[in-house]
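Trainee: what's the 3D shape of this:
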Amino acid sequence: MSLAVMALALAAASNAPAPAPASPVDGIWHNPKNSVAVKTGACGDKLCGWVVRADDEAQADARDGGTPRLIGTALLREYRPSGRRKWSGQIFVPDMGRTFGSTLTLVDANTIDVKGCLIGGFLCKTQTWHRG
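Mentor: Predicted coordinates:
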């Protein structure tokens, strides 16, 4: 009898829907200076990224900008897919204490371009981050 129950359980499991695939930008990313590491992942139905490591200088700059605790801070906020290999959301810049419109572009499996813009896509800065 237990063999039949196992067979039924296995059959039911094989018919279960597969979990949704993770975003190709989920993971840990390092900024160009390797002074900050950000872990990206789901936040509800959006993509976000939180600081998981920061060197002393980055933490001091954040404190000077009004962010007392950099580790755990969400830098990447509410990104949604906005094209092939591209997401749009907001980036928080701790040393300025401000949030800007932003895009993430997946360059390859281990590289993303993070772009932040002041107003309507003007005065932009792009950084290339690498997977850690």
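Trainee: C-alpha only now, for contacts and for neighbours.
Mentor: Fine.
Trainee: Can you identify each of the strands in the chain by residue range?
Mentor: 27-30, 36-43, 46-54, 74-83, 86-93, 98-108, 111-119, 122-131 (DSSP state E).
Trainee: To check against the first, give me the structure of this:
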Amino acid sequence: MRLTLLSAALLLAMAALPAAAANSQSDDIAGVWQTKTGGYVQVYKDGDSYDGRIVGSSDGKPRYDKKNPDADKRGRRLLGVVILHGLKYQDNGEYDGGHIYDPNSGKTYKAKATMKGPDTLDARGYIGISLLGKTQTWHRIDPKAEHVHQDLLHQPVGAAPQSGN
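Mentor: Okay, here's the model as predicted:
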């Protein structure tokens, strides 16, 4: 009887491992990334998907949302704006089903992303089908890097909440 219970417990534990590993892999996208144009975007988990907020830039100079189709938003600073919404983990480091706002054009596109390594992410914005789009390679940076606005950072995945956030 003990052997049967032990075997059953071991089988249950082994069955849970792939789900735990997949969840761990899905969180690999979380972090602060430098875009091709020098912007810093923090990708963070929001429910069952991932979003991204502008948290700084490599040069530290303020940028404004001049191309926004909403005239009322053209004077707003891009710092703190959520530009990536709803990416969902698929498998093997791939995320899909999101939308990304390009402040350089003022347009919003469908989005997908692929982890190319622990510190390299290919972010793709596209119209209709993925073939009609553009990929940018983003590089992970230290969240404590110069010009990263600490007050805008979401908590890292699994971190205990800090007071004041």
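Trainee: on that earlier part again, next, format the strands of the first structure as a markdown table and append distance to residue 64 of the first structure.
Mentor: Formatted as a markdown table, these follow (distance: least, C-alpha to C-alpha, whole Å):
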| stretch | distance to residue 64 of the first structure |
| --- | --- |
| strand 27-30 | 22 |
| strand 36-43 | 16 |
| strand 46-54 | 15 |
| strand 74-83 | 16 |
| strand 86-93 | 12 |
| strand 98-108 | 13 |
| strand 111-119 | 21 |
| strand 122-131 | 21 |
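Trainee: Identify whichever of these lies nearest to residue 66 of the first structure.
Mentor: strand 98-108 (9.6 Å; C-alpha to C-alpha).
Trainee: and the closest one, which stretch of the second structure?
Mentor: Using TM-score structural alignment, strand 98-108 of the first structure corresponds to residues 107-117 of the second structure.
Trainee: Residue nearest the middle of the first structure, spatially speaking?
Mentor: residue 40 (2.7 Å; C-alpha atoms, centre = their mean).
Trainee: Need the counterpart of that one in the second structure.
Mentor: When the second structure is aligned by TM-score structural alignment, residue 40 of the first structure is paired with residue 43.
Trainee: Ok, residue 127 of the first structure next?
Mentor: Mapped onto the second structure by TM-score structural alignment, residue 127 of the first structure lines up with residue 136.
Trainee: what about its match, how many neighbours?
Mentor: Using other C-alpha atoms under 10 Å, the number of residues around residue 136 of the second structure comes to 14.
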